[in-house]
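S.K.: requesting a structural model of the entry that follows:
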Amino acid sequence: MLTTQFFGSIYTNPLMNASGVNCFTTYELDQLADSKAGAFVTKSATLQARKGNPKPRYYDVPLGSINSMGLPNNGFDYYLDYALNYQKQHTTALFLSISGMSTEENITMLHKIVESEFNGITELNLSCPNVPGKPQIGYDFPLTEKILQEVFTFFDKPLGVKLPPYFDFAHFDEMARILNQFPLVYVNSINSVGNGLYIDSNSESVVIKPKNGFGGIGGEYVKPTALANVRAFYTRLKPEIKLIGTGGIRTGQDVFEHLLCGATMVQIGTELHKEGPEIFERIEKELKEIMRQKNYQTIDEFRGKLKDDLNETFEL
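M.R.: Take a look at the predicted model:
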């Protein structure tokens, strides 16, 4: 019922973790491999290991989360080694995520992937909002285009990109124009909404230490923005580029809405952090129940078929 075809492979369901959640260590990655997730992705890696920003740098809030992690990770070789060993023994799809501290670092890691025996899908994260002094590449359209032009002069393995949220039709149009030039496998939308602020009114204080309390917002707060971005790119990108929907997924209903907007896969972040990998089994059951109630036998029966032509009504 939930089987999903993605880049020539059949997944048992469209559920994944969002990079950054439950994927820092090999132990956490093994937990994902053993869960009900249809696929999973590694922590976005930099060339060298990073400790990330000072703690506290993550905080659960009533409708989601705020974080300023600063790309803590164990370094590119750690995750590539895991991926190479994993693919020899398992069939569950593994995505390898990278997010270099510079264009040169991204290019170096991509060259290493080309030269390796890794045969999975690579995610190039263009949207980390929480590294002090490092702007998000995805908001620099000329730079994004330049990077992808360079990447595809040599990178001949499956590649997707993770994007920040956009808030203007002109930005959807321009980014789609850029992305449609390249043989991308997918676009992952969205990363957290950058530079929000959450206040504890009792202590009259911010709740995370880095960047004077400013951080990426995730969870229920961002679902409308995530759905808008998924839908905007689904209607603008060429059909070969699939959408991974990320943002605000807490229930099977949220997954259903992402799929209805056009996502082929969905990633769960904040709620996975709160519940742990058991969340995939719960959400799988909830999504199946919604499909049964609507008499859908497969996801393809409704994926991308959001009705957006409401008849005009008048009220006296």
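S.K.: alpha carbons only for contacts and neighbour counts from here, please
M.R.: Noted.
S.K.: I'd like the next helix or strand past the host helix or strand of Thr122.
M.R.: Taking DSSP states H and E as the criterion, the element that holds Thr122 is strand 121-125. Sequence-wise, the next helix or strand downstream of strand 121-125 (DSSP H and E) is helix 141-151.
S.K.: can you list contacts of that following helix?
M.R.: Residues outside helix 141-151 that contact it (CA atoms under 8 Å, 6 or more residues apart in numbering): Thr103, Ile107, Leu110, Leu126, Ile137, Gly138, Glu174, Met175, Ile178, Leu179, Phe182.
S.K.: if any of those residues are buried, put those into a ChimeraX selection.
M.R.: Here is the ChimeraX command that selects the buried residues among the contacts of helix 141-151 (16 or more other CA atoms under 10 Å):
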select :107,110,126,137,138,175,178,179
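S.K.: looking at the contacts of helix 141-151, which are in helices?
M.R.: Thr103, Ile107, Leu110, Glu174, Met175, Ile178, Leu179 (DSSP state H).
S.K.: I have a second one here; can you model it like the first so I can compare?
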Amino acid sequence: MLQTNFVDYTFENPLMNASGVHCMTDKELDELSASKAGAFVTKSTTINLREGNPSPRYYDVPLGSINSMGLPNLGLQYYLDYAIDRQDKFDAPIFFSIAGMSVAENIEMLEVIQASDFNGVTELNLSCPNVPGKPQVAYDFPLTEEILTKVFSFFTKPLGIKLPPYFDLAHFDEMAAILNKFPLTYVNSINSVGNGLYIDVEQESVVIKPKDGFGGIGGEYIKPTALANVRAFYTRLNPSIKIVGTGGIRNGQDAFEHLLCGATMLQIGTELHKEGPAIFDRIAAELEAIMEEKGYETIDEFRGKLKSITD
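M.R.: Presented below is the predicted three-dimensional model:
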């Protein structure tokens, strides 16, 4: 019932972890592969190991989470060795996330992946730092087009990109026009909503240390923004570019809503962090129950078919 076709492969279900959650070590990745998740993605990696920002850098809040992790990871070679070693042992393709601290670092990592034996799907995080005084890469539209032009001049393996949230219809139009020029496999929307602030009133303090408490917001807070971005890109991108929906998925209804907006795969972050890999069993069961109640036998029967009010 939940089978999903993506990158020429039929996944058992559309559920995945969001990169950054339960995917730092080979142990955590193996736990994901043994879970009910249909697929999994590695920790967003830089070329070299990074310790990340000082703690506390992640904090669970009632409607989600706030974090400023600083890209802690074990380095490109660690995850690439893992993926190549395991890729023939898993039923589904492995998703491999990179998030360099510069454009040049991303290009260098993609060159390494291109030359390697990795045969899964690469995810390029364009919500990464830009030069000082400039916005995130994906908020700089000319730079985004320049990067993708360079990438596709040599990279021939399946590639998706992860985007930050956009908040203006004109920005959806402009970004979609750029993305439609390239043979992307998918767009992952959205990354966390940047630079939120959560306050502990009793302590009259912020709750995370980096950036004076400013951090990315995830969880229930961001679901309406995530759904809007999924829908906006689903209706603007070439049909060959699939959508991975990320943001605010806590239960089967949330998953159903993302699929209804047009997502093909679904990534779960905050709730996975709170609940652990058992969450995939629960959400898969809840999504199946919703589909049975509505009389749907496959996801394709309702994917992308969100109704507008026309009267």
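S.K.: longest helix of the second structure, counting residues only.
M.R.: The second structure, longest helix under DSSP H: helix 279-294.
S.K.: elements contacting it?
M.R.: helix 252-261 (3 or more CA pairs under 8 Å, 6 or more residues apart in numbering; DSSP states H and E).
S.K.: mean shift of the helix or strand following the helix it packs on relative to the first structure?
M.R.: Toward the C-terminal end, the helix or strand that comes next after helix 252-261 of the second structure (DSSP H and E) is strand 265-268. Here the mean offset of strand 265-268 of the second structure against the first structure after fitting is 0.3 Å, by mean CA distance after the TM-score superposition for the first structure.
S.K.: packing partners for strand 265-268 of the second structure?
M.R.: strand 15-17, strand 242-246, helix 252-261.
S.K.: residues making contact with that strand?
M.R.: Contact with strand 265-268 of the second structure is made by 4, 6, 14-18, 243-250, 255, 258-259, as judged by CA under 8 Å, 6+ apart.
S.K.: same deal with stretch 274-288 of the first structure?
M.R.: Under the criterion CA under 8 Å, 6+ apart, residues 1-2, 13, 15, 22, 31-32, 35-37, 250-253, 255-256, 271-272 lie in contact with stretch 274-288 of the first structure.
S.K.: list the buried residues of that stretch.
M.R.: Gly276, Pro277, Ile279, Phe280, Ile283, Glu284, Glu286, Leu287, Lys288.
S.K.: now swap in stretch 167-175 of the first structure and tell me
M.R.: Quick answer for stretch 167-175 of the first structure (16+ other CA under 10 Å): Phe172, Met175.
S.K.: same thing with stretch 94-105 of the second structure?
M.R.: For stretch 94-105 of the second structure, by 16+ other CA under 10 Å, it's Ile94, Phe95, Phe96, Ser97, Ile98, Ala99, Gly100, Met101, Val103.
S.K.: quick revisit: make JSON lines out of the helices and strands packed on strand 265-268 of the second structure and add distance to Tyr234 of the second structure.
M.R.: Shown next, in JSON lines, are those (distance: least, CA to CA, whole Å):
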{"stretch": "strand 15-17", "distance to Tyr234 of the second structure": "18"}
{"stretch": "strand 242-246", "distance to Tyr234 of the second structure": "7"}
{"stretch": "helix 252-261", "distance to Tyr234 of the second structure": "7"}
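S.K.: closest to Leu169 of the second structure out of the ones you listed?
M.R.: When these are compared by CA to CA, helix 252-261 sits nearest Leu169 of the second structure, at 16.0 Å.
S.K.: so what secondary structure elements neighbour the closest one?
M.R.: For helix 252-261 of the second structure, the packing partners by 3+ CA pairs under 8 Å, 6+ apart come out as helix 223-234, strand 265-268, helix 279-294.
S.K.: could those be laid out in JSON lines, adding distance to Gly120 of the second structure?
M.R.: Formatted as JSON lines, these follow (distance: least, CA to CA, whole Å):
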{"stretch": "helix 223-234", "distance to Gly120 of the second structure": "23"}
{"stretch": "strand 265-268", "distance to Gly120 of the second structure": "15"}
{"stretch": "helix 279-294", "distance to Gly120 of the second structure": "22"}
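S.K.: how about these, which one is nearest Gln87 of the second structure?
M.R.: When these are ranked by proximity to Gln87 of the second structure, the top entry is strand 265-268, at 19.2 Å, counting by CA to CA.
S.K.: how far off centre is that closest one?
M.R.: Relative to its parent chain, strand 265-268 of the second structure has a centroid offset of 7 Å by CA atoms, centre = their mean, to the nearest Å.
S.K.: following element in sequence after it, please.
M.R.: Toward the C-terminal end, the helix or strand that comes next after strand 265-268 of the second structure (DSSP H and E) is helix 270-275.
S.K.: and that next one, which stretch of the first structure?
M.R.: The aligned range for helix 270-275 of the second structure in the first structure is 270-275, by TM-score structural alignment.
S.K.: from the chain's centre, how far out does the matching stretch sit?
M.R.: 14 Å.
S.K.: and what of stretch 84-99 of the first structure?
M.R.: Distance, centroid of stretch 84-99 of the first structure to centroid of chain: 16 Å (CA atoms, centre = their mean).
S.K.: what range in the second structure matches stretch 216-228 of the first structure?
M.R.: Using TM-score structural alignment, the residues of the second structure aligned to stretch 216-228 of the first structure are 216-228.
S.K.: for the matching stretch, which positions count as buried?
M.R.: Within stretch 216-228 of the second structure, the residues scored as buried using 16+ other CA under 10 Å are Gly216, Ile217, Gly218, Gly219, Glu220, Tyr221, Ile222, Lys223, Thr225, Ala226, Leu227, Ala228.
S.K.: do stretch 57-68 of the second structure as well
M.R.: Of all the residues in stretch 57-68 of the second structure, those buried under the rule 16+ other CA under 10 Å are Arg57, Tyr58, Tyr59, Asp60, Val61, Gly64, Ser65, Ile66, Asn67, Ser68.
S.K.: the helices in the stretch 1-150 of the first structure, which residues?
M.R.: In the stretch 1-150 of the first structure, the helices defined using DSSP state H, counting those that start in this stretch lie at 26-33, 76-89, 103-115, 141-151.
S.K.: out of those helices, deepest packed?
M.R.: Mean neighbour count (mean count of other CA atoms under 10 Å) peaks for helix 26-33 among the helices of the stretch 1-150 of the first structure, with a mean of 18.
S.K.: mean deviation, that helix versus the second structure?
M.R.: Relative to the second structure, helix 26-33 of the first structure is 0.4 Å off (mean CA distance after the TM-score superposition for the first structure).
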